[in-house]
Every structure is written in C-alpha cells, then in structure tokens.
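Colleague: predicted model and sequence below, questions to follow.
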Amino acid sequence: MSNNISTVRQHLLDTLADLRNRENPMEVERARAVADVARVLVDSAKVEVDFIKASGATGSDFMLPEDEETQPQLPNGITGIRRHQIK
C-alpha cells in the first residue's frame, strides 16, 4: 500500500473501529495521537493543494488514488471522479 490520502483515511477508520470495540477498545490517548498525526497530514495536504493551484501543477503523489492505472479515461471537460464509499 502506498502512503497517500487514502492511507490516512483508512487508518482513521481503523482507529474509529478500534475505539468502538467493546471487548478491547483502543486507549483514548492513543486514538488522540493518531488523530493529531492525521490532522497534520491533512493540513500538509491542504498546503500541497494550494501549491498545485499556485504553480499550475496537475497533481501530486499524495493525492493520487492507490491504483491510478485503474482510473478510466475521462471525456473532454470532465476533470475527475469523486467516489464515496460507506463501510
């Protein structure tokens, strides 16, 4: 698995699941630490997006989907696809 925004999202969802586990819940302080690190990563991603806009770049490795090869070719005028998944 590559380290990108999808990785951050998955770790946060895993942390939430661990917190909700009634038999063996994650310690609250550890969950806070995970959330703090994730917040810093998201903040850095925001800076990266600002840089992309300012420099005219077309993207970044951190923002790419895990498997860019499976992305469909988009018709003219369509710049991206946003997928939402509820687990």
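Modeller: Perfect, I can see it now.

Colleague: from here on, just use CA atoms for contacts and neighbour counts.
Modeller: OK.

Colleague: what about the helices in this protein?
Modeller: Taking DSSP state H to define them, one finds helices in the chain at 5-20, 28-55.

Colleague: show residues contacting the shortest one.
Modeller: The one in question is helix 5-20. Residues from elsewhere that reach helix 5-20, judged by Cα atoms under 8 Å, 6 or more residues apart in numbering: 1, 24-28, 31, 34-35, 38, 41-42, 62-66.

Colleague: comparison target, given below:
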Amino acid sequence: MDTLEDLRRKDDPIPIDRAKAIADVATVIVNSARVEVEYLRVTQQRHGQFFEGAPALPGGQK
C-alpha cells in the first residue's frame, strides 16, 4: 500500500518503469490466487498451500 501512496505523490513519484514492474508482480500474485482458488474448488478442498491462513487468535477467535 505504501507503493500506491508513492505513486500519488506529485513531489516525489516513483519512476514509471518501477511502477510497471510492481503492477506486473501484483498481477502475477492475483492470477496465482485465482488459480489456487479454482484448484481448491475443482478438487473440493478447503485449504491450499500457496496462501497460508492467518494465525488463530487466542480463544479461538479469528
């Protein structure tokens, strides 16, 4: 999120090529998540290996 804020800073913006590289990496991450969700759906699984769940809070709360 800090990177997105940097893109909006008119006084010190990040270079366009760096912004494009960041966007490309973000696209790969989103596409990987989509593939994993589809894999879990097709194989009727509830947990994947790519994205780990957040640790449980004390007392069983999420």
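Modeller: Right, received. Where do you want to start? In this text the structure is predicted, and so the values were computed from the model without any measurement.

Colleague: hmm, back to that, mind giving me the PyMOL command for buried ones among the contacts of helix 5-20 of the first structure?
Modeller: If you want just the buried ones from the contacts of helix 5-20 of the first structure in PyMOL, going by 16 or more other Cα atoms under 10 Å, the selection is:
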select buried, resi 26+31+35+38+41+62+66
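
Colleague: residue 39 of the first structure versus the residue located most distally from the centre of the first structure, what's the distance?
Modeller: No residue in the first structure sits farther from the centre than residue 23, which is 28.1 Å out by Cα atoms, centre = their mean. Distance of residue 23 of the first structure to residue 39 of the first structure, given as Cα to Cα, to the nearest Å: 28 Å.

Colleague: residue 5 of the first structure now?
Modeller: Separation of residue 5 of the first structure from residue 39 of the first structure (Cα to Cα): 11 Å.

Colleague: likewise for residue 10 of the first structure?
Modeller: Distance from residue 10 of the first structure to residue 39 of the first structure, by Cα to Cα: 14 Å.

Colleague: before we move on, back to that, quick check: the aligned residue for the residue farthest from the centre of the first structure in the second structure?
Modeller: Aligned by TM-score structural alignment, residue 23 of the first structure pairs with residue 11 of the second structure.

Colleague: and residue 41 of the first structure, by the same measure?
Modeller: Per TM-score structural alignment, residue 41 of the first structure is aligned with residue 29.

Colleague: do the same with residue 32 of the first structure
Modeller: In the second structure, residue 32 of the first structure lands on residue 20 (TM-score structural alignment).

Colleague: quick one: contacts for its match?
Modeller: No contacts exist for residue 20 of the second structure under Cα under 8 Å, 6+ apart.

Colleague: no further questions, thank you.
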